[in-house]
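Enquirer: From the sequence below, what's the structure:
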Amino acid sequence: MKRALCIGASGGIGQALVTELRQRGFEVDGLSRKADGLDITDPVSVEAMLSKLSGPYDVVFVATGVLASNGARPEKALSAITEEQMAEVFAVNAIGPALILGRLGRLLRKDGAPRIGVLSARVGSIGDNRIGGWHSYRASKAAVNQIVRGAAVEFARTHKGSVCVALHPGTVETPFTANYAGRHKTMPASEAASALVDVLLALSPEQSGGFFDYAGKEVPW
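Expert: Coordinates of the predicted model:
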């Protein structure tokens, strides 16, 4: 039986990914702050939680993220940036996934072309930024895209045929987006999860290190 791991399994998209993968016949392990006490910003917590897992995993999703810190709203202007809020958003959205990816190697299947999908966001695209704002969130997602790119290079050396990519899930109907969807088209978490699994499983090793949306289209850096 193929095995999968979902980091952030208690979130709206994370729960849907766990359900979708199980429906496809995967044996799924999940980790989250809510259920397991995982703090992805703390190297000690990450090491402790991942050391309890044995693997090997065929598929891994890192479905963690925060829009702003401590109930704050995303900044509309550069003048609204605070050091504390930006640091907290970067800690969750960029440093956390980096810590996970850095300790993931031993858990990945070596002989089965493992696939790793890290949830990013289209607003992390520098080339696609036309309206500004949301500075901490945008910058943190641009940072995690670079981390994914570097991770893909390393995994290609140690896990032949591996695929490691950043994924934009679209605007998903979760508490995370409830106050910010605006006029953007939203989709149920179950639909987003199905699309993300489809995309990750369909990508080739040549596409590893890329940034793709839920429809499988490449997103500009």
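Enquirer: make it CA atoms for all contacts and neighbour counts henceforth
Expert: OK.
Enquirer: where do the helices sit along the chain?
Expert: 12-23, 33-36, 43-51, 83-90, 96-102, 135-158, 189-202 (DSSP state H).
Enquirer: and the fourth one with helix 135-158, angle?
Expert: Here helix 83-90 points in a direction 30 degrees away from that of helix 135-158 (axes from the mean of the first three to the mean of the last three Cα atoms, to 10 degrees).
Enquirer: Off-centre distance for helix 83-90?
Expert: Averaging C-alpha positions (Cα atoms, centre = their mean, to the nearest Å) puts helix 83-90 18 Å from its chain's average.
Enquirer: To compare with the earlier structure, here is another sequence to fold:
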Amino acid sequence: MPNNITIFGANGTLGSEFTRALSSHYPEATIHAFSRRPEDSAAQNVTTHQLDYLDEAALKYAATEVSANAPVDLVIVATGILHTDDIMPEKSLRDLSADKFMQIYQANTIVPALIAKYFVPVLNKKQLSVFAALSARVGSISDNHLGGWYSYRASKAALNMIIRNVAIEARRTNKQAIICALHPGTVDSPLSEPFQKNVPEGKLFTAEYSACQLLQVIGSLKTEDSGKVFAWDGNEVLP
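Expert: Below you'll find the model as predicted:
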């Protein structure tokens, strides 16, 4: 049972649902909820924090603070973007832009990597502990049959490689750590809203359902699963 939990992107659609569900399931746990624009939580076991994810000094301080009294049992990174007011997924090469590429990579690849840099070392070494970052099935190279979405696909494929690298390194010093990425499915959220008309019937999930499914996946993980990507249904997403 996780006693010390940290969630990044806690103010987002899935991040807030992870926070709510974990607070309810583990009322005795200490939960640290980080976001760029935090909101106060009514739950007594949730402490909210404001954080610039690209500020390494702040990340280092945060890792020190949350692990001061106990190692961290569970880290969930629920950050990332697919589109903004100025960015939409590319349909073809002519839509590529260096600035857009850098914004997508920064949010989807660099931020989770920096969080891992400071929070994987403070994971519990005496019992199973998990570092999980939200990825996407479209980051699978072998499963790409439609093309398009260049920067988003590439950023998630890169994130999956980061997860694999971190898992290999962490295994040397923490045999109890599980480093993984998770595909939540298509969640009814501002992120997916422009693309929902193409989602097959029954495949547009509520945040509550997706978060619940992913927490079940996390709870079923074993150390040999470290470095892998798993979908909401528990199936492994191939590279």
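Enquirer: Could you provide the helices of the first structure in TSV, with additional columns for distance to D111 of the first structure and mean neighbour count?
Expert: Formatted as TSV, those follow (distance: least, Cα to Cα, whole Å; neighbours: other Cα atoms under 10 Å):
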stretch	distance to D111 of the first structure	mean neighbour count
helix 12-23	20	21
helix 33-36	29	12
helix 43-51	21	15
helix 83-90	34	17
helix 96-102	19	20
helix 135-158	10	21
helix 189-202	16	19
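Enquirer: Quick one, which of those helices gets closest to V219 of the first structure.
Expert: helix 135-158 (10.8 Å; Cα to Cα).
Enquirer: Point out the other helices and strands that that closest one packs with.
Expert: Helix 135-158 of the first structure is packed against helix 83-90, helix 96-102, strand 163-168, with contacts defined by 3 or more Cα pairs under 8 Å, 6 or more residues apart in numbering; DSSP states H and E.
Enquirer: Isn't Q15 of the first structure up against I7?
Expert: No. Contact criterion Cα atoms under 8 Å: Q15 of the first structure and I7 do not qualify, at 10.0 Å.
Enquirer: picking up where we left off before, now the helices of the first structure as JSON lines including distance to I116 of the first structure?
Expert: Listed next are the helices of the first structure as JSON lines, based on distance: least, Cα to Cα, whole Å:
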{"stretch": "helix 12-23", "distance to I116 of the first structure": "13"}
{"stretch": "helix 33-36", "distance to I116 of the first structure": "20"}
{"stretch": "helix 43-51", "distance to I116 of the first structure": "15"}
{"stretch": "helix 83-90", "distance to I116 of the first structure": "21"}
{"stretch": "helix 96-102", "distance to I116 of the first structure": "9"}
{"stretch": "helix 135-158", "distance to I116 of the first structure": "9"}
{"stretch": "helix 189-202", "distance to I116 of the first structure": "8"}
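Enquirer: closest one to L67 of the first structure among those helices?
Expert: Ranking the helices of the first structure by proximity to L67 of the first structure (Cα to Cα) places helix 135-158 first, at 6.0 Å.
Enquirer: Now which residue in the first structure aligns to V166 of the second structure?
Expert: Mapped onto the first structure by TM-score structural alignment, V166 of the second structure lines up with A151.
Enquirer: thinking again about what came up before, mind listing the shared neighbours of Q15 and I7 of the first structure?
Expert: Residues touching both Q15 of the first structure and I7 (Cα atoms under 8 Å, 6 or more residues apart in numbering): there are none.
Enquirer: Figure out which of the helices of the first structure is closest to V172 of the first structure.
Expert: helix 189-202 (5.7 Å).
Enquirer: What range does the closest one cover in the second structure?
Expert: Taking TM-score structural alignment, helix 189-202 of the first structure hits residues 207-220 over in the second structure.
Enquirer: how much does the matching stretch stray from the first structure?
Expert: Once fitted to the first structure, stretch 207-220 of the second structure is off its aligned match by 0.7 Å on average (mean Cα distance after the TM-score superposition for the first structure).
Enquirer: hmm, who's touching that stretch?
Expert: 13-14, 17-18, 21, 130, 182, 184-185, 187-189, 230-234.
Enquirer: Pull out the buried residues from the residues you listed.
Expert: Buried subset of the contacts of stretch 207-220 of the second structure (neighbour count, 16 or more other Cα atoms under 10 Å): 13-14, 17-18, 21, 130, 182, 184-185, 187-189, 230-232, 234.
Enquirer: can you tell me which of these lies nearest to K203 of the second structure?
Expert: The shortest approach to K203 of the second structure among those belongs to G185, at 7.5 Å (Cα to Cα).
Enquirer: Map that closest one across to the first structure for me.
Expert: G185 of the second structure maps onto G170 in the first structure, by TM-score structural alignment.
Enquirer: same thing with I141 of the second structure?
Expert: Superposed on the first structure with TM-score structural alignment, I141 of the second structure falls opposite I126.
Enquirer: What about its match, how many residues nearby?
Expert: Counted with other Cα atoms under 10 Å, the neighbours of I126 of the first structure add up to 15.
Enquirer: ok, it to P56 of the first structure distance?
Expert: Distance of I126 of the first structure to P56 of the first structure, given as Cα to Cα, to the nearest Å: 35 Å.
Enquirer: Over to S190 of the first structure?
Expert: S190 of the first structure is 26 Å from P56 of the first structure, where distance means Cα to Cα.
Enquirer: How about G8 of the first structure?
Expert: Shown here: G8 of the first structure relative to P56 of the first structure, a distance of 19 Å by Cα to Cα.
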